[in-house]
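1. what shape does this take:
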Amino acid sequence: MYKKYVPALLVCFFSVMAAHAQAPARKIDTTMKFGKSGYRIVCTNKNADKNLLTVKPINFEKEAGGDFTLDIKGRLLKTEVEDLNRDGFPDLLLYTIMPDDSLNRVNLFAIASEENKSVVPIALPDIYNDPKLRIGYKGNDTFFLMEGNLIRRYPIFPTEGAPAAAANGNMVRQVQYAVVREERGYKFKVVRTYDFTK
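-> Model prediction:
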C-alpha cells in the first residue's frame, strides 16, 4: 500500500531556508507515537548528500503494507509526530538539511496516516509563490508545532514592499499553517500570518 504513494511522497519535499548551519552527522533511530500508534524512523546520516531513510509504522493495520524506504537528500535533522489533520491518527514530519549548502536550505517531508491503513503526502506550497509571504523573505526559517498547527517564523529583510522596520533587522514574520484535504492527499494552508518586531 505504501509503495503506491512513494512517488507522490517524494514530490512533497520543499526547499526553505533555516537557521541551522550544520546538521550533526549521527545516526537517527527513534520511535515517535501519537497515542498508541506512530512511526519508527531510522537514518544512518553517514553521507552529506544522500542517505537511506526507513519508516516503520507502528500499530498500523495489516493491510498497510509494512516499512518503506526513501533516498533523501542531505541528512535527517529532526522528526516530529502530531495529528495535523485532526482525525485521531498520527502524521509524520521529517526535516532534512544539506550540511554543505551555503543557503542552509531545509526540506520537509510530511505524511498523513489514513486511518492507519495507508499514508498520503502533505504538501507545503512554495513560499515564493505567495505574493505576500515572499516580500522580504531570505530564508532563516524556524518551524515548530503548536496546538496541531505548523508554525513558521523568519526575519524580514529590506526589500521593495517590506515594512520599514525590516531595515534594521528587527521585523519577524510568523505564518500559521493548517492541514486541509486535497484530491491526492493533503496540503498545508496558510490560515494566519502577521509581522512583529523582536
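2. could you use CA atoms for every contact and neighbour count after this?
-> OK.
3. excluding sequence neighbours, find me the nearest residue to the residue nearest the centre of the chain.
-> The chain has L108 as the residue nearest its centroid, 2.9 Å off, counting by CA atoms, centre = their mean. Ranked by CA to CA, 6 or more residues apart in numbering and with sequence neighbours excluded, the top spatial neighbour of L108 is Y95, at 4.7 Å.
4. second input sequence below; structure requested for side-by-side comparison:
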Amino acid sequence: MNSAFIQGRTGLLTTVCLMAVTSTMAANPDTPIPDNSLECSAEALTKAPYCRLGNGDIGFLLQASSGSSINTLALTPMGLELDQQSQSIELDGSAYRAELADLDGNGWPEVYVYVSSAGSGSYGSLVAYAVNAGKSITPIYLPPLDASSPEHSGYQGHDEFRVVENRLVRRYPIYRADDINAQPRGGTRQIQYRLEPGEAGWVLVADRIVEY
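-> Predicted coordinates:
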C-alpha cells in the first residue's frame, strides 16, 4: 500500500467456516466492546474468530473469508438499542483493511471496509455502514466513477482507500494511453469524499480532486 497516506467464490470449507463464525457472533450479543480499536488489518479481518472495532459503547465484529476471487464479509454491530442483526456481504475480491470513523462528526461511528478485486487491475470497492443514533445501521453508498467524468480518465484500478481526518480518501495511479499495467506514468489522482445523508441512507460525495 502507498506509504504516503497520512493518518487516515469461496470453496465449501471456507463458506462453512464463515457461516459458523457468523452464527457465533450473532449468538453472543454481550461480547465486550473494545475501547478505541479503530482499525483492522487484512490479517486481523481473516483471522478467527473475528476482528473487533469499537468506539465507546458501540462496536463491530468483522470476519472475512479469503483466498478466492469472490469472498464474504460477516459484519455484526454491537451495543445498538434496536437492531444488532449480522450482515453477510459478498465481496468482489478480498478485504484488506477496515476502519472506524465519524466523518460527519455527529457522534455516531461508521465502519469502512476496503476491498481489492482479484486480477491485475486490483479494482477497489467499499463496504460501509453508518450507525443511526445508536439504534441501527444503514449502508453507506459510494457512487461509481462516471466513465464520462474527468476523474475516470486514466483510471485502471489499483485503488487505495483510507480515512484522513474527517474525509474518506481514494487514491489511484493515472495511466496514459500507451502505459502497461505495471508501469503507470501519469501520476496519482486523489479524491476526497465527505459523508452526507441521502434520500434512503448515507452517501459519500466527492468534494475535492487533486493530481500530483
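5. could I get the TM-score for this pair?
-> For these two chains in superposition, a TM-score of 0.72 is obtained (TM-score structural alignment, normalised by the length of structure 1); 164 aligned residues with a CA RMSD of 2.6 Å.
6. sorry, back to before: any idea what the residue nearest to the centre of structure 1 aligns with in structure 2?
-> Counting by TM-score structural alignment, L108 of structure 1 lines up with L126 in structure 2.
7. so which strand or helix has its match?
-> strand 124-132 (DSSP states H and E).
8. and for the equivalent of R40 of structure 1 over in structure 2, the neighbour number?
-> Taking TM-score structural alignment, R40 of structure 1 has L61 as its aligned residue in structure 2. L61 of structure 2 has 23 neighbouring residues, counting by other CA atoms under 10 Å.
9. state the helix or strand in which L61 of structure 2 lies.
-> Going by DSSP H and E, L61 of structure 2 is in strand 58-64.
10. now L10 of structure 1. Nearest residue, chain neighbours left out?
-> F109 (7.8 Å).
11. so is M19 of structure 2 in a helix, a strand, or just coil?
-> Following DSSP: H, G, I helix; E, B strand; the rest coil, M19 of structure 2 is assigned to helix.
12. which parts of the strand holding L126 of structure 2 are buried?
-> The neighbour-count check on strand 124-132 of structure 2 (16 or more other CA atoms under 10 Å) flags G124, S125, L126, V127, A128, Y129, A130, V131 as buried.
13. check whether the third one really touches V111, as I assumed.
-> Right, the one you point to is L126 of structure 2. No. Using CA atoms under 8 Å as the test, L126 of structure 2 is too far from V111 to be in contact (10.3 Å).
14. where do the contact lists of these two overlap?
-> Taking CA atoms under 8 Å, 6 or more residues apart in numbering as the contact rule, L126 of structure 2 and V111 have no neighbour in common.
15. in structure 1, what residue spans correspond to helices?
-> Secondary structure of structure 1 (DSSP state H): helices at 6-11.
16. what lines up with G148 of structure 1 in structure 2?
-> Structural alignment (TM-score structural alignment) places G148 of structure 1 against N166 in structure 2.
17. just list the residues touching its match, thanks.
-> Under the criterion of CA under 8 Å, 6+ apart, the contact partners of N166 of structure 2 comprise A101, D102, L103, D104, G105, R194.
18. contact partners for the residue nearest to A128 of structure 2 when sequence neighbours are not counted?
-> Excluding its sequence neighbours, the residue lying closest to A128 of structure 2 (CA to CA, 6+ apart) is Y112, at 4.4 Å. Taking CA under 8 Å, 6+ apart, we find Y112 of structure 2 in contact with A98, E99, L100, A101, L126, V127, A128, Y129.
19. trace Y112 of structure 2 over to structure 1, please.
-> Y112 of structure 2 maps onto L93 in structure 1, by TM-score structural alignment.
20. what distance do you get for its match to Y177 of structure 1?
-> 14 Å (CA to CA, to the nearest Å).
21. how about L108 of structure 1?
-> Separation of L108 of structure 1 from Y177 of structure 1 (CA to CA) stands at 14 Å.
22. cool, and P57 of structure 1?
-> If you go by CA to CA, the gap between P57 of structure 1 and Y177 of structure 1 works out to 25 Å.
23. over to I28 of structure 1?
-> Taken as CA to CA, the span from I28 of structure 1 to Y177 of structure 1 is 27 Å.
24. which of those two has more neighbours?
-> More crowded of I28 of structure 1 and Y177, by other CA under 10 Å: Y177, with 21 against 17.
25. show me what that one lines up with in structure 2.
-> Checking TM-score structural alignment: Y177 of structure 1 goes with Y193.
26. which residue sits closest to that match, ignoring its sequence neighbours?
-> A206 (4.3 Å).
27. contacting residues around the residue of structure 2 most remote from its centre?
-> What lies farthest from the middle of structure 2 is D178; by CA atoms, centre = their mean that is 31.5 Å. Under the criterion of CA under 8 Å, 6+ apart, D178 of structure 2 has no neighbours.
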